[in-house]
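> A predicted structure for the sequence below; I have some questions about it.
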Amino acid sequence: MPSASTSLAVVAGLVVGAIASAPAAASADAVPGQLVVGFHGSVSSPARQRVIEQAGGRLVRRLSHIDGTVVRVRAKGLALSALQRRLRGQRGVRYAEPDYYLKKSTEPDDPLYAEQYALAATGAGAVNAPVAWTARTTCAKVAVLDTGAQYSHPDLTGNIWHNSHEVAGNDVDDDHNGYVDDYYGVDLVKGRDSGVDDEGHGTHVSGIIAGHGDNGTGISGLCWTGSVMPVKFMNSRGKGSSSDAVTGIDYAVRMGAKIVNGSFGSSSKSTALADAVDYAQSKGVLLVFAAGNDGTSNDSAPEYPAALTDSNIIAVAAVTTTGALASFSNYGTKSVDLGAPGDSIISTYLGSGYKVLSGTSMASPIVAAAAAMLRSRDPHLSYSQLRSAILSSTQPDAALAGKVAHPGVLDVGAALASAP
């Protein structure tokens, strides 16, 4: 058996080419000064008029006879919240609620967005991002264990985490965490400095998570604004040791990441890496791992760390534009959880450019980004709640039946709606 220092290779491998109702007065998402009031069917038109006027309102329009009568009401000389309270206390009134604004599905203005089938609202291989974007476009911090990131990329700058307790370039370990000048993440290959990418893979993964959205430039990540922590443990050839992967998980946890993406793997099981996964679990950290690109079953020929059985892991297979399991993707009903787009994915790349890559490396980060979006909405969600929300709301996909534990594709819009 290979030792614990066995190299862990980049998984991508395949390069294709270069609501609860708030008080009305406090609702910014509703028509100012206006309520929608529902009456029981037994309440006559004159009685409705009388109830509204006595409460301090003015009937504007009858809307429908759904389960009685629904009307539009405006406040007359008093606060809308007071009118709402008065109406809710009247006999015959079923509800009095804000007249909520309804928004169209939001899509970014990034010029390459049209090529990002993975983010579309429809399609078997898409994750329904526009529905999620109507509610949230920001995401919590995600540590990316990879080859680093080009933090100066115009579609990433501003979305890269920086160590606020460290002074960049002063050759001092200011925060006493054991690393000198780890300002934009850390380079574990060198043992110091920021996690600068010299291979490209990590920059591509980072853009999938948090390429600036709606900025008129390049692509959009699932997170329009976010915080990607580059933890570089793989070198310019896309290889890194399990000992550095262990160190990388430790660094991510110590620096406050609650979500970690790992687009790497090996057929050799490292006990040290398994211990690091256990440690992350004890600290409440969700780990999202690529299933691997061998086109084989992880149940019978495991790819680690994706095949580890800890409850804080989500293992991700890759699907194509049609929702079919990608020919290169590993699978397994016991060891792989769900599918996500991983075939012909365009994202940020070295030299401030963009590139199309395929692999489960591209599928994993979009799931990590979905978890970060959920955690941004509620930072108290546990890894088990994040995991449950994502896996219980997948879009059913017959092509994944008998291939993954939850036979469906990530649906970030549904996950956001279902999270506690």
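In hand now; what should we look at?
> okay, CA-based contacts and neighbour counts for the rest of this
Fine.
> farthest residue from the center of this structure?
Residue farthest from the centre of the chain, counting by C-alpha atoms, centre = their mean, is Pro46 at 51.6 Å.
> Work out for me the element that residue sits within.
helix 45-55 (DSSP states H and E).
> So what touches that helix?
Phe39, Arg58, Leu59, Val73, Leu83, Arg86, Leu87, Gln90 (C-alpha atoms under 8 Å, 6 or more residues apart in numbering).
> same thing with stretch 232-244?
By C-alpha under 8 Å, 6+ apart, stretch 232-244 touches 4-10, 144-148, 185-189, 195-199, 201, 245, 248, 270, 272-273.
> For the helix holding Pro46, what is the distance to the chain centroid?
Remark: helix 45-55 is offset 48 Å from the chain centroid, using C-alpha atoms, centre = their mean, to the nearest Å.
> now do stretch 50-69
42 Å.
> Please enumerate the helices of the stretch 1-150 of the chain.
45-55, 80-88, 129-133 (DSSP state H, counting those that start in this stretch).
> In space, what's closest to Tyr117 - neighbours in sequence excluded?
Closest residue to Tyr117 apart from its sequence neighbours, by C-alpha to C-alpha, 6 or more residues apart in numbering: Ala126 at 6.2 Å.
> That neighbour touches Ala118, doesn't it?
Yes: counting by C-alpha atoms under 8 Å, Ala126 touches Ala118, with 4.3 Å between them.
> so what's in contact with the two at the same time?
With C-alpha under 8 Å, 6+ apart as the test, Ala126 and Ala118 both reach Thr321, Pro341.
> more crowded one of those two?
A direct count of neighbours by other C-alpha atoms under 10 Å for Ala126 and Ala118 places Ala118 higher, at 29 against 25.
> Now that the more buried one has come up, it's in contact with Val319, right?
No: contact between Ala118 and Val319 fails when scored by C-alpha under 8 Å: they sit 9.7 Å apart.
> that older thread, what's the residue nearest to Tyr117 in contact with, if anything?
Neighbours of Ala126 in contact, by C-alpha under 8 Å, 6+ apart: Tyr117, Ala118, Leu119, Ala120, Thr321, Gly323, Ala340, Pro341, Val409, Leu410, Asp411.
> The first one is in contact with Thr320, isn't it?
By that I understand Tyr117. No: the criterion here is C-alpha under 8 Å, and Tyr117 misses it with Thr320 at 9.7 Å.
> can you map out the strands along the stretch 101-250 of the chain?
138-146, 186-187, 225-232, 239-241 (DSSP state E, counting those that start in this stretch).
> Would you mind saying which of the ones you listed lies nearest Ala398?
strand 138-146 (30.3 Å; C-alpha to C-alpha).
> want to compare, so here's the second one:
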Amino acid sequence: MTLRRTLPALTVLTFALLTACNTAPITDTSANNKGAPRFDYVATVPLESGDTPKDLSRTLGGTVLSWDNTDCGTADSEICVALMGMNIKNTVQGKASPQTAQLHAQGLEAQASRKVYIEPNKDVFSGGGSITATMGGSMGVWAGGSMGVWAGGSMGVWAGGIYAPLPQNTTLWQKIRLQQAHTLAPSLGAGVIVAVIDTGIDLKHPAFQGSLTAAASWRDFYANDAIPQEEGVLGIGGYGHGTNVAGIVLQIAPKAKIMPLRVLGQDGSGDVIMVAQAVDWAVANGAKIINMSLGSEDNSKVVQDAIDRAIGKGILVVSSAGNANLNKITYPATNADLKGTGNYAVSVGSVSLQDVKSTFSNYADTLEMVAPGENVAAPAPGGMLAAWSGTSMAAPMAAGGLALALGQTLSVPLSDLTQKMVGNAFDVYGISANQPYKDKLGDKGRLDLETFLKSAIVVK
């Protein structure tokens, strides 16, 4: 994209994970640094007094990506760690595998005389969903102005019961009671930053003008620069995914601010270290909600450590369930109901406009709720408009709903907010088509913004 080429790339090799402690970044002074480094594996190495990045790299044969020895030897020494990127020759069918990681970790532990955790890193995460419709022929032109303009001033979001910015979404938003939600939460998410960790967005799209955080808070962890611009061709791979997701958040909470963070490439996949870095970055730069419309088949300790740091600071995390029609949801959604995490996290699957489980949506007894994720119209790169389907489209509806609540005075503790959303969902189990999925489409079922807000905010 030309936008990326007009700005100089930063020379930082990779930003350190930003924990509560001061973390020293490892930098690359090369003038030819292009893109973030890619490693097959990432290792978490506990640090000890006297360790240095150079010595650890020489001993273990990896590249130090982040370094935090602030509290070594104290009661908080569990956060005294280094993250290292590693390329190991032995793979399974050409891909990094947990089995290889475990064997290599055993060897490293003998070398370093300490516990070392290794997990596959490269292309472990992917964004879900697919483009299902373009508007007005081959591609529709966005004609709704910016979300921020529609949220105030002379134009209104709702006109005679029609959702004015995108009339084609009217039935969809009526289903989740969005018009009523906007009445109950007139701040419309003002003052709330939602970090969208995804493929980036179309930064120049008219829908986002006035609705993004300051440029200093943007980051592209995939390309290793400060311009999280989508790259690719619409309809191929993941291109347009993040733009759609961000546009959905703003349709629900038009006065919220989007923090665009890119961790996924053109094909929609990205690395563990990038996702973890983005979570920490979002927290350090003021996000109150993190939307992760992406997932992995396997849990990640590195990412979960970052999520745990986020929720430890009261940040809400929303994640999508995956699109393989499996009785198993993807990570990090699968961890959203765990003790210690569940109060600040929520997992979201997809249903149709008839509240029937979407044919693509994963399901499980650990899934917390669903939302209508089929043919959701939103901005598309190039100043265009397109519809996508996927649990990736359902998740930002929940993220936007949480932003509406945070823009108002809460009537419940922050730690109860996600459970109020889950517990006040519309019951979808009375629908015969959903009987095979009993108790696997959430505690009750489909997002209902009106009943959620009535249970969670002070209504004036």
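Yes, it's here. From a predicted model like this one, the values you see are computed outputs, not experimental measurements.
> List the TM-score for the superposed pair.
The TM-score (TM-score structural alignment, normalised by the length of structure 1) is 0.67; 297 aligned residues with a C-alpha RMSD of 2.1 Å.
> follow-up on the earlier one: buried residues of the helix holding Pro46 of structure 1, list them for me.
Arg48, Val51, Ile52, Glu53, Ala55 (16 or more other C-alpha atoms under 10 Å).
> Just give me the match in structure 1 for Phe208 of structure 2.
Superposed on structure 1 with TM-score structural alignment, Phe208 of structure 2 falls opposite Leu156.
> count of residues packed around that match?
For Leu156 of structure 1, using other C-alpha under 10 Å, the count is 28.
> Pretty sure Ala290 of structure 1 sits against Ser266.
No: counting by C-alpha under 8 Å, Ala290 of structure 1 does not reach Ser266; the two are 10.8 Å apart.
> The two: who's more crowded?
Ala290 (34 against 19).
> And the more buried one, what's its match in structure 2?
Aligned counterpart of Ala290 of structure 1 in structure 2: Ser320 (TM-score structural alignment).
> my read: its match touches Ala398, true?
No: using C-alpha under 8 Å, Ser320 of structure 2 is not in contact with Ala398; the gap is 10.1 Å.
> Between the two, which contacts overlap?
Joint contacts of Ser320 of structure 2 and Ala398 (C-alpha under 8 Å, 6+ apart) are Val348.
> Thr409 of structure 2 pairs with which position in structure 1?
Matched across to structure 1, Thr409 of structure 2 falls on Asp378, judged by TM-score structural alignment.
> what does Gln277 of structure 2 give?
For Gln277 of structure 2, the residue aligned by TM-score structural alignment is Thr247.
> what about its match, how many residues close to it?
For Thr247 of structure 1, the count of nearby residues is 17 (other C-alpha under 10 Å).
> Then Ser411 of structure 2?
Neighbourhood size, Ser411 of structure 2 [other C-alpha under 10 Å]: 16.
> What sits closest to it if chain neighbours are left out?
Looking at Ser411 of structure 2 with C-alpha to C-alpha, 6+ apart, the closest residue is Ile457, at 4.6 Å.
> Would you agree the one you found is in contact with Gln408?
Yes: the pair Ile457 of structure 2 and Gln408 passes the contact test of C-alpha under 8 Å, sitting 6.5 Å apart.
> related to what we said a few turns ago, can I get the buried residues of helix 45-55 of structure 1 in CSV including distance to Ile345 of structure 1?
Putting the buried residues of helix 45-55 of structure 1 into CSV (distance: C-alpha to C-alpha, whole Å) gives the following:
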residue, distance to Ile345 of structure 1
Arg48, 57
Val51, 58
Ile52, 56
Glu53, 59
Ala55, 57
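> Pick the one among the residues you listed closest to Ala252 of structure 1.
Of all those, Ala55 has the smallest distance to Ala252 of structure 1: 56.6 Å, by C-alpha to C-alpha.
> Aligned against structure 2, show me the partner of the closest one.
Counting by TM-score structural alignment, Ala55 of structure 1 has no partner.
> Which residues are in contact with Val11 of structure 1?
Ser263, Phe264, Gly265, Ala290, Gly292, Asn293, Gly359, Thr360, Ser361.
> The fourth one and Leu325 of structure 1: what is the separation?
From Ala290 of structure 1 over to Leu325 of structure 1 the distance is 14 Å, taken as C-alpha to C-alpha, to the nearest Å.
> which residues do these two both contact?
Ala317.
> Could you list every helix and strand in contact with the longest helix belonging to structure 1?
Criterion DSSP state H: the longest helix present in structure 1 is helix 360-377. Under the contact criterion of 3 or more C-alpha pairs under 8 Å, 6 or more residues apart in numbering; DSSP states H and E, helix 360-377 of structure 1 touches strand 138-146, helix 201-210, strand 259-262, strand 286-290, strand 313-319, strand 338-341, helix 383-391, helix 412-418.
> ok, then the element right after the third one?
For strand 259-262 of structure 1, the succeeding helix or strand toward the C-terminus, using DSSP H and E, is strand 264-265.
> which part of structure 2 lines up with that next one?
The aligned range for strand 264-265 of structure 1 is 294-295, by TM-score structural alignment.
> Pull the residues that contact that stretch.
125-128, 198, 319-322, 330-333, 392.
> Weed out the non-buried ones from the contacts of stretch 232-244 of structure 1.
Buried among the contacts of stretch 232-244 of structure 1 (16+ other C-alpha under 10 Å): 6-10, 144-148, 185-189, 195-199, 201, 245, 248, 270, 273.
> what about His104 of structure 2, neighbour count?
16.
> what's the answer for Gly400 of structure 2, then?
28.
> I'd say it and Leu250 touch.
Yes: the pair Gly400 of structure 2 / Leu250 is scored as a contact, 6.8 Å apart, by C-alpha under 8 Å.
> Not counting sequence-adjacent ones, nearest residue to Ser152 of structure 1?
Closest to Ser152 of structure 1 by C-alpha to C-alpha, 6+ apart is Ser352, at 7.7 Å.
> give the contact list for that neighbour.
Contact analysis of Ser352 of structure 1 by C-alpha under 8 Å, 6+ apart lists Gln150, Ser152, His153, Pro154, Asp155.
> Now do the last one against Thr138 of structure 1, distance only.
Asp155 of structure 1 sits 15 Å away from Thr138 of structure 1 when distances are taken as C-alpha to C-alpha.
> Between the two, tell me which one has more neighbours.
Neighbours were counted for Asp155 of structure 1 and for Thr138 using other C-alpha under 10 Å; Asp155 has more, 30 against 22.
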